[in-house]
Structure formats: structure tokens, C-alpha cells
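Engineer: Following is a predicted model, sequence given first.
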Amino acid sequence: MSSPARRVGAIFIPDLPPEQLRGAVLDAEAAGVGELWLWEDCFREAAFSNAGAALAWTERLRIGIGISPMPLRNVALTAMEIASVERMFPGRLLPGVGHGVLSWMGQVGARVASPLTLMREYVPALRGLVAGETLNTAGRYVTLDDVTLDWPPADAPAVYAAGEGPKTLRLTGEVADGTVLTGGTSPAQVAAARALIAEGRAEAGRDGHHDVVVYVAVAFGDGSAARAAEQLERWNLPGETERILTGDAATVARAIGEYHDAGADAVILQPLPDETELGGFLRQVADVASRAV
């Protein structure tokens, strides 16, 4: 898969209610933000309904799902969701899946004994189905008996998988088209992740580009350092100032350049939960993106 260099996007965090999504996506498109990512956090907002609405409200904005938890959804259903959205809005969906927060999966009776086995079975099946293949598989978690999508997309979108630990990162390289790295990942950790992903791809005999997306928390403007310090206290991470970028757009652009230099294709900026002016945040993101060349 090909990938534009040094992409910058934003996140619509599910701390905000669904009725605020429309304003956010319109603001993002008006500001020139290239991509807006959504989270399917339990038990807040569903990924594909929000993605479909966001794409219907806009003309150019790409919508990422980072991520939808695999244990919550049968792989055939996820493939149907992706195919339907992709056919309606070609080239604008960036679908991602992951383990999900294990405690949340336990709350709904969906926690699996081996998340790595699930990913190893699920992601190749998902990619195959959205590519229009007919699949027969009987795995530990994924069973498909002569399953083919009636309406696969003309061009299958890249499928992302989220990774954090070394085993998962190698596996995302092996089975996925791209990897989503969680917030709090440092530039050095991006470089280490890129190396692990490359190991997985080499072991699987895969070539071509593998897209790496990283989330980075940001507070813009006057008082941003104080806001960041307060948020770190709430996250029980006092003093770990590197976890949240602060300052004006030029300062943030220089800082995220380190992430790009370390191997991130896309740096997706995450507002703090206390952000009260999301439209202003999105305009700042667009300003950062214009400087990230």
C-alpha cells in the first residue's frame, strides 16, 4: 500500500457525546484536516455508525477507526461493515481492529484466552473477505464455512491492527496492512515498533509499505503546560511531561517531526478531555499539518 508522507490528523475522543460528532467533522473538513480518527471504547460510541455518519456529512475527510475490538464482532460482520462503508465512500475509510481493553471484554463475556491467536486468525480473514475472497477456515476463534461477501468493495481498504507489546507488534507486521500505536508512545518507541513490525513482515515474506499511525496527546496555546500537568495528574503520570505536547502550532510541528523521523507515517493529535473548543483545536491541527513537510 502507498502512503502520503508525514500525515497529521486528529481524534474525536469518545469523552465527547455522539451528538457533537457532526460539528467536529464539519469543522475538521473546513479547517483542512486530512483525517479524523474514532475510538470504539466500551461503552461509549459504536465505530461504524459514527464513521458512516461522518463520511456522509463530508466530502474529503478520511475517517479512521482506531480501533474496533475484535472480540466484540464476528469477523464476517466487521467485513460487511467495512465493505458497505467503503462502497458508499470509496477511499475514505481507514479501518482498524485490536484486542480491546481486556477488562471491558470481560464485562461483556467476550474476553478471549489468547488475544494473539485471535488476531492471527481474525485479521487475515478480514482482509480476505473485504478483498472478495471465499474463505473456509476453522480456527480456535474464527470459523468460516464457504463465506463470501456479496458486495465487496472494488478496492479493498488497508486494514490496520493496533499493537503495543513486542509480540503483538511483530504480528501486526505479519498480518495487517498498517499498525496503530497507542498514545504515550515516544519517538524512540516508534522506531523500536517499526523495527519489530519489519521483523514480522520479513518472517511472513511480505513486502511493500506498512503504514504506521501513532496517537499523540496535545494541548495548544496559553496555559497548555499547566493543563497538561493537571491531566498527567489525573492519569496518575505526574511529571511525565513528554507524554503530552504543548505550545503553539509551530512548536508542536517541530515536536511531531521527531515522530515522523522515527518512522510514523501519520501522527494523530489527541485533544485532552478538558478541551472546550474542539473547532479551535482542529484549526490548530490543520496549522500543524501545513508545517509538517
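Structural biologist: Cool, got the structure.
Engineer: switch to C-alpha atoms for all contacts and neighbour counts from now on
Structural biologist: OK.
Engineer: centroid residue for this structure?
Structural biologist: Gly66 (2.7 Å; CA atoms, centre = their mean).
Engineer: Identify the residues contacting that one.
Structural biologist: Neighbouring residues of Gly66 by CA atoms under 8 Å, 6 or more residues apart in numbering: Trp37, Leu38, Trp39, Glu40, Pro95, Gly96, Val97, Tyr160, Ala162, Val180.
Engineer: neighbours around the closest residue to the first one other than its chain neighbours, how many?
Structural biologist: It refers to Trp37. Nearest-residue entry for Trp37: Gly64, 4.2 Å, with adjacent residues in sequence omitted and distances by CA to CA, 6 or more residues apart in numbering. Using other CA atoms under 10 Å, Gly64 is surrounded by 22 other residues.
Engineer: and the comparison structure, right after this:
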Amino acid sequence: MFHLDRTFYSEGAAVDLGRVGVWHPMIGQAPAEEGRRAAARIEALGYGSIWVNEGWASKEPFASAAVLLAATERVVFGTGIASLWARDAMAMAGAGVTLADAFPGRFLLGIGVSHSPLVNTRGHDYAKPLTAMRTYLDAMDQAEQILPKADCPRLLAALRPKMLELSRDKADGAHSYFVPPEHTARAREILGRDRLLIPEQAVVLESDPARARAIARTHMSVYLTLPNYLNNLRTLGFTDDDFADGGSDRLTDAIVAWGSVDTVAQRVRDHLDAGADHVVIQPLSPDAPDLADAVAQLTDLAPAVGLRPGPGGA
């Protein structure tokens, strides 16, 4: 049974998320009109959130979020994530305040330290990411003292204990990525009950094991080159053998939920049962991220994850 009445409060601001949202790289990166149509359809299906990312050579996430917020009516948008290396603390705080003021209760500011290859390409030093995040949040706190007031909950991209502790102590919670439900349970223990926990879950509606795992491994290939994810997975019992040759079946099945709509919906339940407040689904496609295919999978999944269509969603 899915419970949809998840409202999060931060400094008096209500953010009505429900239990299930959507993370997909093309929502913010596709041509604007395509993104607007997809966002409106996702909202109509009843999903509670949509997340836009920031990668190398990507569209600017706050501008993308603004375009999509203006094209929808109720759904909450989040940055998943905005890199602290891409803008100074004043600019980050100002961007969050701008969207929170324009769209009250509809924006979550997700901030992260990104990954060393991307950060080094920008010309920054990734040597001490935890210290960088702590210093950055202190600077954001100072900036918010002089910026116009608007309630903008902030989440940190967090995997391992020290960043999760910082998410608890200096933010409103954590947004985790590339994690199984076992990580969600561990994160909840660290965060406590009064912080928001939003894991991402990659999915593919494909019941043939070979095809499903091939799609999953295409998705996983980049992430299995990034130390942040590998080090986190090691703490969950995975080894270098699991990371070799595109990922073992055990790892692939832990990271990507595949099969029927009911099987995929059960993985979402597993995260919720482990302590997630809200789970964001990332539908995978055979060759590359495909927004039309993602929306088709989300349409099929919506009833299984307990969503009720809104206006125009039938």
C-alpha cells in the first residue's frame, strides 16, 4: 500500500511531495518544448516531483527548472544536483530564493560536490569535498541573511556517513543516487526522523533478464568509473568483482529494478519501507536516455505505485 500524503515542512513552508517522483536527465536537457510537454504529462499522471540535473556541458539547472515550473501547476521541482563548483554560495542561495519566491512550496534546492573528473575539468581542486561542502553551506547561511526572504528547503547529495551527517546538521535532508534500499535504511538511521530522505531508483520495464541487464549495464557504465559510487557500494558489501565487466548480476539487480510494473513498484516500496520519504524513479531506455520512452514507462508504472491522475491525466 502506498501512502501519498507526504508533506514536508521547512521553516514553516509546506512542500507537498507525495511518495513518488521522477528523475530523468532529459527533462531538463531536452529542447524546451519537449521538456515542457513531458513535465506536464508527468504532473498529470500524479507524480509529486521532477528533478533536473547538472552535468558537464549541460543546460543550466535553475533556468531549466524555471522553464518547467512555469509550464506546470502543482508538481515540485528539485535540482538533482546543482554543483557547488559551478557557482559561488551567494549565487546558489540567490537562485534558490528566486525560484522559491516565484513558486512557493514547489522547489527543493539539491546541492552536491559532484565528482572529481567533472570538478577537475572545471579547474577546481576536489581534494577535500566534505570540507568544501561545509564551508560552502556556511557561506550560504551568511548569504541568506541579506537576500530577500523565501523558504527554500535544501538537500545534499549524500552517500557516506559524514556527508549524511552534514545533511542532517546543515540541511533539510539528503538526496541519494545509485543506491539500493539497504543504503536507504542506513541513511535514515543517520539522518534521524525529521530530515527528508529522497533516493533515486533506476528502473526498466523489461522482463527478459538478458535484455533488462544489458540496458541496466549501459546506464551503470559511467557510474562504475566514479570513486564516490564505488566506495559507497563497497560499504554495502560489493567488491571489485562486482564492478568488473559492466557489473555483476548481483550489483545490476541491486541498482536497477527491472521486470513487470509490479516488480518495479515493489522496489519503490522497499525504499519507502527502509525509511525514504519520497522515491524518484529514473526510467531507462535501451540505447540512450529517451524522454518519450521514459514517459511511456512512467504512464505504465503510475497505477502500480499508487498514483491518481490529476487534471488531464486520464
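Structural biologist: All right, it came through fine. If you're wondering where the values come from, they're calculated on a predicted model, not measured in any experiment.
Engineer: What does the TM-score come to for these two?
Structural biologist: Aligned and superposed, the two chains score 0.81 in TM-score terms (TM-score structural alignment, normalised by the length of the first structure); 262 aligned residues with a CA RMSD of 2.4 Å.
Engineer: Ala150 of the second structure looks like it's in a helix, true?
Structural biologist: No - the assignment for Ala150 of the second structure, made by DSSP: H, G, I helix; E, B strand; the rest coil, is coil rather than a helix.
Engineer: quick one: what's aligned to Trp258 of the second structure in the first structure?
Structural biologist: Aligning on TM-score structural alignment places Trp258 of the second structure opposite Thr246 in the first structure.
Engineer: quick check, that match in a helix?
Structural biologist: No - assigned with three-state DSSP, Thr246 of the first structure falls outside any helix and is strand.
Engineer: What are the boundaries of the strands in the stretch 101-250 of the first structure?
Structural biologist: 135-138, 143-147, 160-163, 178-181, 211-220, 244-247 (DSSP state E, counting those that start in this stretch).
Engineer: Same list (those strands) but as JSON lines, adding distance to Trp104 of the first structure and mean neighbour count.
Structural biologist: What follows is the strands of the stretch 101-250 of the first structure, written out as JSON lines (distance: least, CA to CA, whole Å; neighbours: other CA atoms under 10 Å):
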{"stretch": "strand 135-138", "distance to Trp104 of the first structure": "26", "mean neighbour count": "14"}
{"stretch": "strand 143-147", "distance to Trp104 of the first structure": "23", "mean neighbour count": "14"}
{"stretch": "strand 160-163", "distance to Trp104 of the first structure": "16", "mean neighbour count": "27"}
{"stretch": "strand 178-181", "distance to Trp104 of the first structure": "19", "mean neighbour count": "26"}
{"stretch": "strand 211-220", "distance to Trp104 of the first structure": "21", "mean neighbour count": "24"}
{"stretch": "strand 244-247", "distance to Trp104 of the first structure": "25", "mean neighbour count": "21"}
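Engineer: Of all those, which one is nearest Glu86 of the first structure?
Structural biologist: Proximity to Glu86 of the first structure (CA to CA) singles out strand 160-163 among these, at 14.7 Å.
Engineer: Give me the range in the second structure that that closest one lines up against.
Structural biologist: Aligned using TM-score structural alignment, strand 160-163 of the first structure spans residues 155-158 in the second structure.
Engineer: do you know which of the strands of the stretch 101-250 of the first structure lies nearest Gly23 of the first structure?
Structural biologist: Nearest to Gly23 of the first structure among the strands of the stretch 101-250 of the first structure is strand 211-220 (19.9 Å), distances taken as CA to CA.
Engineer: how close does Leu298 of the second structure sit to Val264 of the second structure?
Structural biologist: Per CA to CA, to the nearest Å, Leu298 of the second structure is found 11 Å from Val264 of the second structure.
Engineer: picking up where we left off before, which helix or strand contains the residue nearest to Trp37 of the first structure?
Structural biologist: Taking DSSP states H and E as the definition, Gly64 of the first structure sits inside strand 62-69.
Engineer: Report the aligned residue range of the second structure for that strand.
Structural biologist: Going by TM-score structural alignment: strand 62-69 of the first structure matches residues 76-83.
Engineer: gap between the two ends of that stretch?
Structural biologist: Start-to-end, stretch 76-83 of the second structure (CA to CA) is 20 Å.
Engineer: tell me the contacts of the nearest residue to Lys162 of the second structure once chain neighbours are set aside?
Structural biologist: The shortest distance from Lys162 of the second structure to any residue other than its chain neighbours is 7.7 Å, reached at Leu130 (CA to CA, 6+ apart). Residues in contact with Leu130 of the second structure, defined by CA under 8 Å, 6+ apart, are Val113, Lys162, Met163.
Engineer: Hmm, Gly275 of the second structure is touching Gly192, no?
Structural biologist: No - applying CA atoms under 8 Å, one finds Gly275 of the second structure not in contact with Gly192, separated by 9.7 Å.
Engineer: Quick check on those two: which one has the bigger neighbour count.
Structural biologist: Gly275 (24 against 14).
Engineer: tally of neighbours for Pro157 of the first structure?
Structural biologist: Pro157 of the first structure sits with 21 neighbouring residues when counted by other CA under 10 Å.
Engineer: gap between the residue of the second structure positioned farthest from its centre and Ser10 of the second structure?
Structural biologist: For the second structure, the residue at maximal distance from the C-alpha centroid (CA atoms, centre = their mean) is Ile146, at 29.0 Å. Per CA to CA, Ile146 of the second structure is found 19 Å from Ser10 of the second structure.
Engineer: next one: Asp253 of the second structure
Structural biologist: In this view, Asp253 of the second structure and Ser10 of the second structure are 35 Å apart by CA to CA.
Engineer: Count the neighbours of the alignment partner in the first structure of Arg217 of the second structure for me.
Structural biologist: Counting by TM-score structural alignment, Arg217 of the second structure corresponds to Glu233 in the first structure. Glu233 of the first structure has 12 neighbouring residues, counting by other CA under 10 Å.
Engineer: Thr168 of the first structure now?
Structural biologist: Neighbour tally, Thr168 of the first structure, other CA under 10 Å: 24.
Engineer: how near is it to Ala162 of the first structure?
Structural biologist: Thr168 of the first structure is 8 Å from Ala162 of the first structure, where distance means CA to CA.
Engineer: what's the nearest residue to the alignment partner in the first structure of Leu196 of the second structure if we skip its chain neighbours?
Structural biologist: Aligned by TM-score structural alignment, Leu196 of the second structure pairs with Asp211 of the first structure. Excluding the flanking residues, the one nearest Asp211 of the first structure by CA to CA, 6+ apart is Gly178, at 4.3 Å.
Engineer: Counterpart of that neighbour over in the second structure?
Structural biologist: Under TM-score structural alignment, Gly178 of the first structure pairs with Gly173 in the second structure.
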